[in-house]
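Participant: Fold the following.
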Amino acid sequence: MNRSTIGGRTLLTGILAMVGMVMVFPIAWMLSASFKYESDVFKMPIEWIPKNFNPSNYATAVNDFPFVNWYANTALVTIYIVILVLTVSTISGYAFAKLEFKGRDVIFLIFIATMMIPVEVRIIPQFMIFKSMGLIDNVLSVALPWMFNAFSIFLMRQFFTSIPNDLIEAARIDGCNEYMTFCRIVLPLAKSQISALFILAFTWGWNEYFSALIYINDTYKQVLSVGIASFKGEYSGNFAVQMAGATLALIPIIVVYLFAQKRFIEGVAMSGVKG
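Facilitator: The predicted structure follows:
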């Protein structure tokens, strides 16, 4: 390895380290602020390790608000979204990649074009539909819009197009119908992509805010993102309590990502191999 290569890698490592520090900074500040008194939160220079340690912020967040209800509601919404996204996206992605039917490519392009439509444009008709179905103040109203997610279907379709058609044909010659081919041949090859999509869907569900704000009015049926935002009104901008609640809300996402990060990276990389 010559000096120019070593120098280039050193420079790249330094740049990535600085970018990583910038991204970790808000999380580190949040964690530090969650153990401070309100008067110390914005003290400069920043006290990363608080001199006046105040763990009562966590007790305030959990005991003075229906935090447990919000956690349970968020978990339920996330489970629904993960199931809907994985089921619909894998089946639709396979259909758009490997099944021949009239207008397939046109339908796919139209479907992908929906990614350009802002959520705010769809929110009123969706609200009217959910109201007529009696789903207002129901976590299903937050999860159902994710059922036909264009990005996740595109992600799975990109991977399925990389699977050789000869493999699919061989399975059909051996007597497999489309269902058996999909379940026994295609899905086992897509473990990394499904893991990546699982993490994305989990993150979408756990961080869902806008739909919950519109469709859920009952405080006890609310989700974490909207519930934590209500801390500010109740406590006149008590950022220490907000940071405590945000820290508790962040734990599941970190745990899921740490356990599945390898497959997540593999899945995202392999899904973009073939366009």
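
Participant: CA atoms for contacts and neighbours, from now on please.
Facilitator: OK.

Participant: Can you give the contact residues for stretch 219-234?
Facilitator: 66-67, 69-71, 73-74, 137-139, 207-209, 212-213, 216, 237-239, 241-242, 245-246, 249 (Cα atoms under 8 Å, 6 or more residues apart in numbering).

Participant: Second chain to compare with the first, below:
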Amino acid sequence: MARGWRVAGYAGLIAAAVALLLPFYWMVMSSLKHNNDVFTIPIQWLPDPVVWRNYVDIWNKSDMTTWLGNTLLLSVAVTALQVFTGSFAAYGFARVRFPGRDVLFLAYIGTIAVPWQSYMIPQFILMSKLHLSDTLWSIIALQAFGAFGVFLMKQFYETVPEELSESARMDGLSEFGIYRRVMLPLSRPALASLTLLTFVTTWNDYLGPLIYLRSPDLRTIQLGLRTFISQYNAETALIMTGSVLSVLPIAVIFLLGQRYFVEGIATTGLKG
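Facilitator: Take a look at the predicted model:
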């Protein structure tokens, strides 16, 4: 009986994986077809012939280099800042005792429940007053801090035995030294999880760049693809090609950091 349930469980997981991967597979295969072959009935699951030239034409007909460069710059900068600020603030909430610490932490984490649409207008006015509107600095400044990263890292820090910090203090390390030389090396899985989640979120962000980035040379991949679809709405195969190029970096990064991501999510919040 147990073997039967195990087989059924594996079969269910395989079916779910196929259902999740099927749209991505169709997108990749469509990027290698002629326009007239994308929506054929019945569906043509394998391109015949394979049109590799779509990946050349997309670069010739669009400003893909600028779009990918801007997106990569924003994603790397925001991720680096959020990982640093989130892990540093989380150490203060987890290991430093000061009056009002728990209340301040709850208030800060409570901002996660506030929809961004409710305060995006004041933010836009602030960025305009600071003359950061229509610059990449506006996105970096607004997304350099994140309550979710603080929550994730604090939960992980609390799984680290307090005795390690006490021993480091007795050896003369400052709080910053403990954070840098003790906590950070032990929190690599959580840092990898936060890095991956932040990078993916920033890479896929559409509304933020839509509001703040108006110049064509500042467009991200999401904005660029939207303008490309408006200009070449009949070039279905090229649209699929651009979509593949926008998803490919995320897929590669996730595959490279999958082990650390799963380990970080599994161990965050566990005491031991």
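
Participant: And the TM-score between these chains?
Facilitator: Scored by TM-score structural alignment, normalised by the length of structure 2, the superposition of the two chains gives a TM-score of 0.95; 272 aligned residues with a Cα RMSD of 1.5 Å.

Participant: Buried by neighbour count, from the contacts of stretch 219-234 of structure 1: which ones?
Facilitator: For the contacts of stretch 219-234 of structure 1, a burial check counting by 16 or more other Cα atoms under 10 Å picks out 66-67, 69-71, 73-74, 137-139, 207-209, 212, 216, 238-239, 241-242, 245-246, 249.

Participant: now, which of these lie within helices?
Facilitator: Of the positions in those, 67, 69-71, 73-74, 212, 239, 241-242, 245-246, 249 sit in helices, assigned by DSSP state H.

Participant: Tell me the one among the residues you listed nearest to Arg104 of structure 1.
Facilitator: Ala212 (33.7 Å; Cα to Cα).

Participant: got a list of what that closest one touches?
Facilitator: For Ala212 of structure 1, the contact set (Cα under 8 Å, 6+ apart) comprises Val139, Val142, Gln222, Val223, Val226.

Participant: Now for the fourth one, how many residues are close by?
Facilitator: By that I understand Val223 of structure 1. 30 (other Cα atoms under 10 Å).

Participant: what residue of structure 2 matches up with it?
Facilitator: With TM-score structural alignment as the matching criterion, the partner of Val223 of structure 1 in structure 2 is Thr220.

Participant: Give the aligned equivalent of Leu155 of structure 1 in structure 2.
Facilitator: Mapped onto structure 2 by TM-score structural alignment, Leu155 of structure 1 lines up with Leu152.

Participant: that older thread, could you dump the ones in helices among the buried ones among the contacts of stretch 219-234 of structure 1 into JSON lines with distance to Cys176 of structure 1 added?
Facilitator: Listed next are these as JSON lines, based on distance: Cα to Cα, whole Å:
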{"residue": "Phe67", "distance to Cys176 of structure 1": "49"}
{"residue": "Asn69", "distance to Cys176 of structure 1": "46"}
{"residue": "Trp70", "distance to Cys176 of structure 1": "45"}
{"residue": "Tyr71", "distance to Cys176 of structure 1": "43"}
{"residue": "Asn73", "distance to Cys176 of structure 1": "41"}
{"residue": "Thr74", "distance to Cys176 of structure 1": "40"}
{"residue": "Ala212", "distance to Cys176 of structure 1": "43"}
{"residue": "Phe239", "distance to Cys176 of structure 1": "59"}
{"residue": "Val241", "distance to Cys176 of structure 1": "57"}
{"residue": "Gln242", "distance to Cys176 of structure 1": "55"}
{"residue": "Gly245", "distance to Cys176 of structure 1": "51"}
{"residue": "Ala246", "distance to Cys176 of structure 1": "49"}
{"residue": "Ala249", "distance to Cys176 of structure 1": "45"}
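
Participant: Next up, the contacts around the aligned partner of Glu208 of structure 1 in structure 2.
Facilitator: Taking TM-score structural alignment for the superposition, Glu208 of structure 1 sits opposite Asp205 in structure 2. Residues near Asp205 of structure 2 by Cα under 8 Å, 6+ apart: Gln222.

Participant: Which residue is the nearest non-sequential neighbour of the residue most central in space within structure 1?
Facilitator: Central residue of structure 1 (Cα atoms, centre = their mean): Thr203, 2.1 Å from the mean position. Once flanking residues are discounted, Thr203 of structure 1 sits nearest to Ile253: 6.6 Å by Cα to Cα, 6 or more residues apart in numbering.

Participant: and the one you found, how many residues sit next to it?
Facilitator: 15.

Participant: Mind telling me what Ile125 of structure 2 corresponds to in structure 1?
Facilitator: Under TM-score structural alignment, Ile125 of structure 2 pairs with Met128 in structure 1.
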